[in-house]
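Trainee: Here is a sequence together with a model predicted from it:
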Amino acid sequence: MKMKLYVVLLVLASSLTFAQGNQEKREKIKALKVAFLTEKLALTSEEAQKFWPIYNAFEEKQFEIRYKKLRGLGKQLEENNEEKISDKEALQLIAQFESYEDELHGLKKKFSKDLLTVLSPKKAILLKKYEDEFNRKLLRQMREGRN
C-alpha cells in the first residue's frame, strides 16, 4: 500500500513538475533533492561520488519507462478511441503494459543491488524513507503554490 502511495505521489509530483515544462524549476528541484538526500543519508564525499551516478542513471531509466513508455500506452489508448478499441488491441496494450512493469521491476532490483555496492544496507533502506519524505514536502509545497 505504501509503495503504491509512493508511486502515485512520485508520478504526480513528477508529472506536475515536468508538465510545466520549466527546465529551471526541474533543475532547482533536482538540486534540492540532492542536497536533501545527501544530508539525510549523511553521505561521505566518497559515498556521494559513487552513489549519485548510480542514482541518476536509475532515475533517468525509470523516467524513460514511466513517462515515455507507460504514458505512451495511455496516449495510444486515447488515439485509438477507447470506446472503439477491440479486445485484441486491448490485450496487446495489456501485454505491453505488463512488459513495461516487468522492466521497471527489474530496474528497481538492479538499483537495490547496485546501491549495496556503495552504501550500507541501513543507508540503502533509509534512502527510500528520505525519498518519500522529500516527495511529500515537494507535493505540499506545490499545493501551497510555493516554488
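Mentor: Now that the structure is in, tell me what you want to look at. Numbering: from 1, shown residues only.

Trainee: going forward, measure contacts and count neighbours with C-alpha atoms only.
Mentor: Will do.

Trainee: what residues are up against Phe51?
Mentor: Leu115, Val118, Leu119 (C-alpha atoms under 8 Å, 6 or more residues apart in numbering).

Trainee: Distance-wise, check it relative to Thr38.
Mentor: Distance of Phe51 to Thr38, given as C-alpha to C-alpha, to the nearest Å: 10 Å.

Trainee: for the chain, what spans make up the helices?
Mentor: Secondary structure of the chain (DSSP state H): helices located at 2-19, 23-41, 45-63, 71-79, 87-115, 121-144.

Trainee: what angle sits between the second one and helix 121-144?
Mentor: Angular relation of helix 23-41 and helix 121-144 on a 0 to 180 degree scale: 140 degrees, by axes from the mean of the first three to the mean of the last three C-alpha atoms, to 10 degrees.

Trainee: Now helix 23-41: buried residues?
Mentor: Residues Lys33, Phe36, Leu37, Thr38, Leu41 are the ones in helix 23-41 that count as buried (16 or more other C-alpha atoms under 10 Å).

Trainee: ok, of these, which one's closest to Phe18?
Mentor: Lys33 (15.4 Å; C-alpha to C-alpha).

Trainee: Comparison target below:
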Amino acid sequence: MTIKKLFPYFFLLISVTIYGQNERLREKKDQIKAMKVAFLTNELNLTSVEAEKFWPVYNAYDDKQFEVRHQKMRTYAKKLNDGSLDSMSDKEALSFLNQIENTDEEQYLLRKKFNTAIRNILPPTKILKLRKSEVDFDRKLLQQYRNKNK
C-alpha cells in the first residue's frame, strides 16, 4: 500500500484517539464537578430555596472561572516552561507580564461579581463557609490525587 492509501486510515486512527482522550477528560471533569457539588451541598447545608437560587449562579461562575484559569493560564504555563523566557526581550517579557496581570485581574473581578450576586441569595456566614469549603475541597482533591499516585 502506498502512503496516499494509508493516510485516511492514519487520520481516522488519530481522530478516534483524540476524541477518546477528550471524552475521558470531559468525564473526569464531570466527575470532579459532581464531587464538588456534593461536598459544597453538605458543607453549606443550603435550604431548598437557597439551593434553587444558588446553584445556577455558582455553576455559571465556576464554568467561567474554569475557562479563564485553564485556557489562559495553560498558555502562560507553556510559555514559562518551554525555555523561551531566557530568549525573551524585556519588551516581550513586560507584555507577557501584563497579560498575566490582566488574567489575574479578570479572575478577581469575576469573583467579586459572583460575591455581589450571591449576597442576595445567601447570608454572609454561608458565603464565608463557601469560601472555606472551596479551599477544603481543593485540598481534599489534591490529597486524593497524591494518595492515588503513591
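Mentor: Perfect, I can see it now. Bear in mind the structure is a predicted one, so any value in this text is a computation, not a measurement.

Trainee: that older thread, between the buried residues of helix 23-41 of structure 1, which is closest to Glu60 of structure 1?
Mentor: The closest of the buried residues of helix 23-41 of structure 1 to Glu60 of structure 1 turns out to be Lys33 (C-alpha to C-alpha; 14.7 Å).

Trainee: So that closest one versus Arg146 of structure 1, what's the distance?
Mentor: Distance from Lys33 of structure 1 to Arg146 of structure 1, counting by C-alpha to C-alpha: 16 Å.

Trainee: Leu73 of structure 1 now?
Mentor: Note on Leu73 of structure 1: its distance to Arg146 of structure 1, by C-alpha to C-alpha, is 32 Å.

Trainee: more neighbours, these two?
Mentor: Comparing Leu73 of structure 1 with Arg146 by other C-alpha atoms under 10 Å, the one with more neighbours is Leu73, at 17 against 8.

Trainee: In structure 2, what sits opposite the more buried one in the alignment?
Mentor: Residue pairing (TM-score structural alignment): Leu73 of structure 1 is matched to Tyr76 of structure 2.

Trainee: Who are the contact partners of that match?
Mentor: With contacts defined as C-alpha under 8 Å, 6+ apart, the neighbours of Tyr76 of structure 2 are Ile100.

Trainee: one more time with 6 Å
Mentor: Under the criterion of C-alpha atoms under 6 Å, 6 or more residues apart in numbering, the contact list for Tyr76 of structure 2 is empty.

Trainee: Likewise for the one 5 residues further on?
Mentor: Counting by C-alpha under 6 Å, 6+ apart, Asn81 of structure 2 touches no other residue.

Trainee: State the distance from it to Glu92 of structure 2.
Mentor: Using C-alpha to C-alpha, one gets 16 Å for the distance from Asn81 of structure 2 to Glu92 of structure 2.

Trainee: Map Val57 of structure 2 onto structure 1.
Mentor: Pairing criterion TM-score structural alignment: the partner of Val57 of structure 2 within structure 1 is identified as Ile54.

Trainee: Next, count neighbours for that match.
Mentor: Based on other C-alpha under 10 Å, the number of other residues close to Ile54 of structure 1 is 15.

Trainee: likewise the one 4 residues further on?
Mentor: Residues lying near Phe58 of structure 1 (other C-alpha under 10 Å) number 18.
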